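Asks: sequence unknown, structure follows:
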């Protein structure tokens, strides 16, 4: 896990304070969402570091670990709910951060931060106590996807058509930016900025 820049760390401390303003006790589940290439994992790691800095017990999970067998990364929401979200929310002493991982434990006031694509879909958004939506310019998003071997660095490349179509369909169907607790412009992850007001 790379350490966040000072600007990113400052931003995440602000988000941590906002979470704590509304959720002072008990287990808390935070989602960090964005279309593919938005840098959700890195942002979630930075937010986790801010909570750890404040003395919280923090657990990290990635929705990409909960995929339907035989698919190319399609999230299995039932598995995510059954193995992780529901037992964690219920205060169970044991839950799974990944289907193949060892059972995890946490105190009654732990924070769980989950990163992934499409976490604020209408069928998933009820899982989270608080959420972040990341906005990223397509050039930066596809450059990140290319580095991860998930796409072409050229946003207009024909090979990226399915990614572009899926992201556009997600925005139309779910309006995730309107559902998020906080909106962050994350084109430069070392210098993220908060988006306020009505953003589409």
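Replies: Perfect, I can see it now. Source: prediction; values computed, not measured.
Asks: every contact and neighbour count from this point should use C-alpha atoms.
Replies: OK.
Asks: grab the most central residue of this protein for me.
Replies: residue 32 (2.1 Å; C-alpha atoms, centre = their mean).
Asks: secondary structure element holding that one?
Replies: Assessed by DSSP states H and E, residue 32 sits inside strand 28-33.
Asks: which helices and strands sit right next to that strand?
Replies: For strand 28-33, the elements it packs on are helix 40-53, strand 111-115, strand 130-135, judged by 3 or more C-alpha pairs under 8 Å, 6 or more residues apart in numbering; DSSP states H and E.
Asks: let's bring in a second one:
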């Protein structure tokens, strides 16, 4: 297990220690976000959490709300739902679904300015955490 995923899991659990919690792992490549979300879910399980996983290949917000998020919230179980998918998971109208968001990127892909954590998964076996200086980011990044 990567120290990056363990660190993000610890940060998330510090901020959201209990209850029904939702975490999005998004990026320019929806398939790549699935691997990153699986690794983060494993780190959360290693930290003693009950975790559910979901993936949305297209990021359709209404389908996610109706078929994934609403049933999860209704169940009221003390679990973490980790949803992976494309960048649209962090669209303006969808942001409110998540307690925490991770943006995964590779190489020189731009970060998303609303993500709580940014992880470079150019080498998925050795991810690195990035800390972006949003004062220097173009206004279009993450818009």
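Replies: Right, received. Where do you want to start? If you're wondering where the values come from, they're calculated on a predicted model, not measured in any experiment.
Asks: read off where the strand holding residue 32 of the first structure ends up in the second structure.
Replies: Counting by TM-score structural alignment, strand 28-33 of the first structure lines up with residues 21-26 of the second structure.
Asks: tilt between the strand holding residue 32 of the first structure and strand 130-135?
Replies: With axes from the mean of the first three to the mean of the last three C-alpha atoms, to 10 degrees applied, the angle from strand 28-33 of the first structure to strand 130-135 works out at 10 degrees.
Asks: residues making contact with strand 28-33 of the first structure?
Replies: 40-41, 43-44, 89, 109-120, 127-134 (C-alpha atoms under 8 Å, 6 or more residues apart in numbering).
Asks: now tabulate the helices and strands packed on strand 28-33 of the first structure in JSON lines and tack on distance to residue 199 of the first structure and mean neighbour count.
Replies: Output for those, formatted as JSON lines (distance: least, C-alpha to C-alpha, whole Å; neighbours: other C-alpha atoms under 10 Å):
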{"stretch": "helix 40-53", "distance to residue 199 of the first structure": "19", "mean neighbour count": "22"}
{"stretch": "strand 111-115", "distance to residue 199 of the first structure": "21", "mean neighbour count": "24"}
{"stretch": "strand 130-135", "distance to residue 199 of the first structure": "10", "mean neighbour count": "24"}
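Asks: could the ones you listed go into TSV alongside distance to residue 79 of the first structure?
Replies: Output for those, formatted as TSV (distance: least, C-alpha to C-alpha, whole Å):
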stretch	distance to residue 79 of the first structure
helix 40-53	20
strand 111-115	14
strand 130-135	20
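Asks: residues in contact with the aligned partner of residue 54 of the first structure in the second structure?
Replies: Matched across to the second structure, residue 54 of the first structure falls on residue 47, judged by TM-score structural alignment. Counting by C-alpha under 8 Å, 6+ apart, residue 47 of the second structure makes contact with 9-10.
Asks: who's in contact with residue 111 of the first structure?
Replies: Counting by C-alpha under 8 Å, 6+ apart, residue 111 of the first structure has contacts 27-30, 56-59.
Asks: so which of the residues you listed comes closest to residue 11 of the first structure?
Replies: Distance to residue 11 of the first structure across the contacts of residue 111 of the first structure (C-alpha to C-alpha) is lowest for residue 30, with 15.6 Å.
Asks: if we can go back for a sec, show me which of the contacts of residue 111 of the first structure are buried.
Replies: Buried members of these, counted by 16 or more other C-alpha atoms under 10 Å: 27-30, 57-59.
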